[in-house]
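Asks: Need the 3D shape of this:
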Amino acid sequence: MRKRLRKQVITALTLTLMTGMGVAAAEENPYADVSQNHWAYAEIDALVQDKLIAGYDAAAYDKDKVATRYEMARFLANALSKYDQADKQQKAKIDRLAHEFAVELNTLGVRTVQTEQQLPKEAVQPAKQTKAKKTSVTIDGETLIEASDVDSKKQEGSNAFNWRQRLHLNADFNDRVSYKSRIQASGKFGSGSSENGNTSNEMRFTRSYIQVKDFFGIDQFQAGRMALAVGRYFPLALQGDADGVALKHQFGKTRLDGYWVNPEKNTDLKGINLNFAPTKSFEYNVGYISADGSLKTDAPAVAANYVDTGLSWEIQKGVTGVLNYTKSDASGSPDAWAAQVSYNWVSGKRQAGFYSYEGLVNILVPHDQAIALTYRDIDKDALPGNYGNFTGVGEAKTNGHKGLMLGYQNMVMDGIRMSLQYQNLEDKLTGKHDHRYYGAFDMYFN
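Replies: Got it, this is the predicted structure:
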């Protein structure tokens, strides 16, 4: 027993010296490089962003550089030390990584359930009948309470307040296949009905889809009713839930997204998107969209093609600029553009997309605070259907508009986020200004 322990210690020290001296010959390193398209890079990076990997290891980790299996295990050991602080989804990531790097973790002296399962036993045990692996299921949710007022559309009494309840169900069947869904109900306080009298507080699935990793060489395949945001992080052109299929694949620092979906009844939409991130602080995007909503019975939209491009740049820690532009070949060649600058002075969260599609704060950091100023100029028919994230409010919604939005968010306590927002939009048809005031509390639980 002492000999084996001494051998493990010597092995760990040797590997540490080899890593520090920058051993170049792969054949001399018993822990080979991990391919940059390996799924572990994304999982480790997510744990760094969630601050479950902290200190020196977080500073040393670089998803754009090739790491050895031993180095990846070092980062993972850091996360394992904070396992009790992780939520269910983060624990699932850590468990998958611990299973993958069980041998390396054992060499480091880190013993986990996964290392016990992976490493050979001292003596051969009699064969036992094994049960099928149980599906890993997690459930979490969120509650929203909001109030708003628009100049052109006075909202009083219970009509000024809305509620929304969401439950997220995630099931991992194995390392490749998973199911994700979202059950949602929303409505007005008091009457429980929408402003046109239709009942709106019935529970329904707003998302329900299967996700497969490594699908015939493609990194990810999705089918069902899924979340869709054209431009990955810059959903000026299109954002919402849609029925159909989507593909995602990573080529080095470039991600390819393809989709063929129906965001709403009698609407056909397909497109492709490329996102390139040469550094951690900068990325840009270009996409092509073909949409036909002319057969819609409710608010029909023109059939047209669109080009969408955008970028996100972390100017300095916590300060981010986002730009996006969309051009349509519809009558009059309408276009749309938006620009935003945001500042997060607590966690320094980088804003990868537009508020309010993307939150300004990290919901895992208590008292995180941030502010964003956005200006946009949207021509009528410049965005596919009526699905653009910046469709406006009040009368300006259908006529096209331009103006600014000021937003502020604060994690007032664990799991509770406060959002405040002000919009001043000019209707492009009438020239009238529409002011909107908005406040909300989001409550997250798992």
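Asks: Every contact and neighbour count from this point should use C-alpha atoms.
Replies: Noted.
Asks: Surely residue 142 forms part of a helix?
Replies: No - according to DSSP: H, G, I helix; E, B strand; the rest coil, the state of residue 142 is strand, so it is not within a helix.
Asks: If we ignore the residues flanking it in sequence, what's nearest it?
Replies: The shortest distance from residue 142 to any non-neighbouring residue, by C-alpha to C-alpha, 6 or more residues apart in numbering, is to residue 444 (4.4 Å).
Asks: Would you mind confirming that the one you found makes contact with residue 144?
Replies: No - with contacts counted by C-alpha atoms under 8 Å, residue 444 stays clear of residue 144, the gap being 9.0 Å.
Asks: For this structure, which segments are assigned as helices?
Replies: Assigned by DSSP state H, the chain shows helices spanning 2-20, 39-49, 55-60, 69-80, 88-100, 102-107, 113-118, 396-399.
Asks: Nearest to residue 139, out of the ones you listed?
Replies: helix 88-100 (8.5 Å; C-alpha to C-alpha).
Asks: Show me which residues of that closest one are buried.
Replies: 90-95, 97-100 (16 or more other C-alpha atoms under 10 Å).
Asks: Those residues: which two are farthest apart?
Replies: That would be 90 and 100, which, of those, are the farthest apart (C-alpha to C-alpha) at 15.6 Å.
Asks: tally of neighbours for residue 55?
Replies: 11 (other C-alpha atoms under 10 Å).
Asks: wait, residue 81
Replies: Neighbour tally, residue 81, other C-alpha under 10 Å: 12.
Asks: From residue 102, how far off is it?
Replies: From residue 81 across to residue 102, the span is 15 Å (C-alpha to C-alpha, to the nearest Å).
Asks: Pretty sure residue 243 sits against residue 222.
Replies: No - in this structure residue 243 lies outside contact range of residue 222 using C-alpha under 8 Å: 10.2 Å.
Asks: Show me whatever sits in contact with both of these two.
Replies: Counting by C-alpha atoms under 8 Å, 6 or more residues apart in numbering, no residue touches both residue 243 and residue 222.
Asks: right, and residue 105 touches residue 111 too?
Replies: Yes - between residue 105 and residue 111 there is a contact under C-alpha under 8 Å: 6.9 Å.
Asks: Between those two, which is the more surrounded one?
Replies: With neighbours defined as other C-alpha under 10 Å, residue 105 and residue 111 compare such that residue 105 has more, 23 against 15.
Asks: I'd like the structure of this one too, to check against the first:
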Amino acid sequence: MKKKLVASLAAAMVLGVAGTSFAATNPFTDVPAKHWSYDAVTKLANAGIVDGYGDGTFKGDKTISRYEMAQIVAKAMAHSDKATAEQKAAIDKLSVEFASELEGLNVRVTKLEKNSSTIKVTGEARLRYEDQTADDFSDNSLVLRSRIHLDGQINDQWSYYGRLQSENNLRGGDDGKVTMDNAYVKGNLFGATATVGRFDYVPNGGLMFDSTLNGVNLEFGNVLKANVFYGKDNHQDILANGSSNWSNAEHPEVTGLTLDYATSKATSINGGYYKVKDIYNTDTTDFWEAGFKTQLNSNWNLAGSYGESDIDVENTAYYAQLGYKGADKAKVGSYGAWVNYRNIEGFAAPRTTFDGAYTVGGQSYYDGIDSLYPLGAKGYEVGFNYTPKLNTVLGFKYANVKATANDSSNALKTKFYQAQVEFFF
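Replies: Reported below is the predicted structural model:
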């Protein structure tokens, strides 16, 4: 089989795998731009799947050997993590056909390493604009957040993940520092899946927590899934004591247990119990929650949760959300929308996922006696997201809420706008 024909067939099977644009000049002197195989050969050459000879020629009319074809297949396999299901199927068939030659190249056919490096590097960038307008204040921001993801396989049972992050205020001022905000190992430990290090934890949709923990998490079960975790929260602006104020203690201890049970293929129920200990004041606050999520049909989903703390006032939280589809970064034209209602009182949730004013670290009021209360929030939110280009997602949300505190501050209302674009690479 002629080499140019093989290259064209390979390109058809792995088209889009490497995602590399064509070179500005001919990669090979003997493959003119007007030749029928030019696009295929150029794409594969740029991706490193095919190469030429030392004199800059491709020699496409030369009959290719099975060994040379195996080299092309091996390189296509190394890029298969970016292939579609159909393309992966074609590559798998070729790997079977050329199995003996691939073994001669020291390629593991059944489990080929998908990156020549031991570390797989990916990234994302998010440009976000936020605006809050309330009765007594207004504020807006424009922030660029950049993240680099590092994935490494330690052995058959353990892996490593690290995430570098920086946030830059595009309105001026000091740029954010680059931090390793995630760094952990994950693997099998005594029949459980263990995560040890610094990791995100967002139990049960985030009504109570959307934060980062320095500690350990153990996950058990299949139909009934359980997570047990312990560590110090990586943030300080969370509710961490049983008194009537917000604590800024040094990274309070968090101990938690969550359960998730699949009642059917479409529906699951969940719950959680958490203890948050203020290291500085040695006070402990208990929190619990219970909720559900269900896929109503192929397009619509519904979720909700209720939670409480053991503080005497402003201690309940709940939300319900109806969602439609959802934007997929890998599917151009995909989109989604949602609407929710939430009532999250000031002492109910340590660090909730819900954005907007009157959440953790937001406004507060003095009750005139002896306590500074955080203002909880109740109201609705609507949102929309859309994928206009591959690996690009647009998002918008609007929330209209008012304070939950039972005094004159209840009159305070806030309108919250958020618009963002995310890029994945």
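Asks: TM-score, when you put one on top of the other?
Replies: The TM-score (TM-score structural alignment, normalised by the length of structure 2) is 0.65; 304 aligned residues with a C-alpha RMSD of 3.2 Å.
Asks: which residues does the residue nearest to residue 142 of structure 1 contact?
Replies: 140-143, 415-416.
Asks: ok, 7 Å please
Replies: 141-143, 415-416 (C-alpha atoms under 7 Å, 6 or more residues apart in numbering).
Asks: can you check residue 107 of structure 1 too?
Replies: 8, 12.
Asks: switch the cut-off to 8 Å
Replies: Here residue 107 of structure 1 is in contact with 8-9, 11-12 (C-alpha under 8 Å, 6+ apart).
Asks: distance of it from residue 10 of structure 1?
Replies: Taking C-alpha to C-alpha, one finds residue 107 of structure 1 at 10 Å from residue 10 of structure 1.
Asks: just residue 202 of structure 1 next, same as before
Replies: Taking C-alpha to C-alpha as the measure, residue 202 of structure 1 falls 63 Å from residue 10 of structure 1.
Asks: Neighbour count: these two, which is higher?
Replies: Neighbours per residue (other C-alpha under 10 Å) separate residue 202 of structure 1 from residue 10, with residue 10 holding more: 13 against 10.
Asks: Looking for the alignment partner of that one in structure 2.
Replies: Matched by TM-score structural alignment, residue 10 of structure 1 corresponds to no residue in structure 2.
Asks: Count the neighbours of residue 119 of structure 2 for me.
Replies: Using other C-alpha under 10 Å as the criterion, residue 119 of structure 2 is surrounded by 15 other residues.
Asks: What of residue 417 of structure 1?
Replies: Count around residue 417 of structure 1 with other C-alpha under 10 Å applied: 24.
Asks: Looking at the alignment, what corresponds to it in structure 2?
Replies: In structure 2, residue 417 of structure 1 lands on residue 393 (TM-score structural alignment).
Asks: residues in contact with its match?
Replies: So residue 393 of structure 2 contacts 327-329, 385-387, 421-423 (C-alpha under 8 Å, 6+ apart).
Asks: lining up these with structure 1, which overlap?
Replies: Retained in structure 1: 329, 385-387, 421-423, out of the contacts of residue 393 of structure 2 (criterion both residues aligned by TM-score structural alignment, their matches' C-alpha atoms under 8 Å).
Asks: Quick check: the farthest pair among these?
Replies: Going by C-alpha to C-alpha, the pair spanning these furthest: 385 and 423, at 13.3 Å.
Asks: Which position in structure 2 pairs with residue 260 of structure 1?
Replies: Aligned partner of residue 260 of structure 1 by TM-score structural alignment: residue 230.
Asks: what's the answer for residue 400 of structure 1, then?
Replies: Aligned partner of residue 400 of structure 1 by TM-score structural alignment: residue 376.
Asks: wait, its match sits on residue 405?
Replies: Yes - judged on C-alpha under 8 Å, residue 376 of structure 2 makes contact with residue 405 at a distance of 6.6 Å.
Asks: Near the match of residue 400 of structure 1, how many other residues are there?
Replies: Counted with other C-alpha under 10 Å, the neighbours of residue 376 of structure 2 add up to 29.
Asks: what's near enough to touch it?
Replies: 314, 343-347, 358-359, 403-405 are the contacts of residue 376 of structure 2 under C-alpha under 8 Å, 6+ apart.
Asks: hmm, 7 Å instead?
Replies: 344-346, 358-359, 403-405.
Asks: hmm, which of those are common to structure 1?
Replies: Checked against structure 1 using both residues aligned by TM-score structural alignment, their matches' C-alpha atoms under 7 Å, those keep these contacts: 344-346, 403-404.
Asks: Please dump these into a markdown table; it should also carry distance to residue 254 of structure 2 and neighbour count for every row.
Replies: Formatted as a markdown table, these follow (distance: C-alpha to C-alpha, whole Å; neighbours: other C-alpha atoms under 10 Å):
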| residue | distance to residue 254 of structure 2 | neighbour count |
| --- | --- | --- |
| 344 | 20 | 30 |
| 345 | 20 | 24 |
| 346 | 19 | 29 |
| 403 | 27 | 28 |
| 404 | 26 | 22 |
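Asks: Structure 1: matching residues for stretch 295-303 of structure 2?
Replies: Going by TM-score structural alignment: stretch 295-303 of structure 2 matches residues 314-322.
Asks: Quick one: end-to-end distance for the matching stretch.
Replies: Per C-alpha to C-alpha, stretch 314-322 of structure 1 runs 9 Å from first to last residue.
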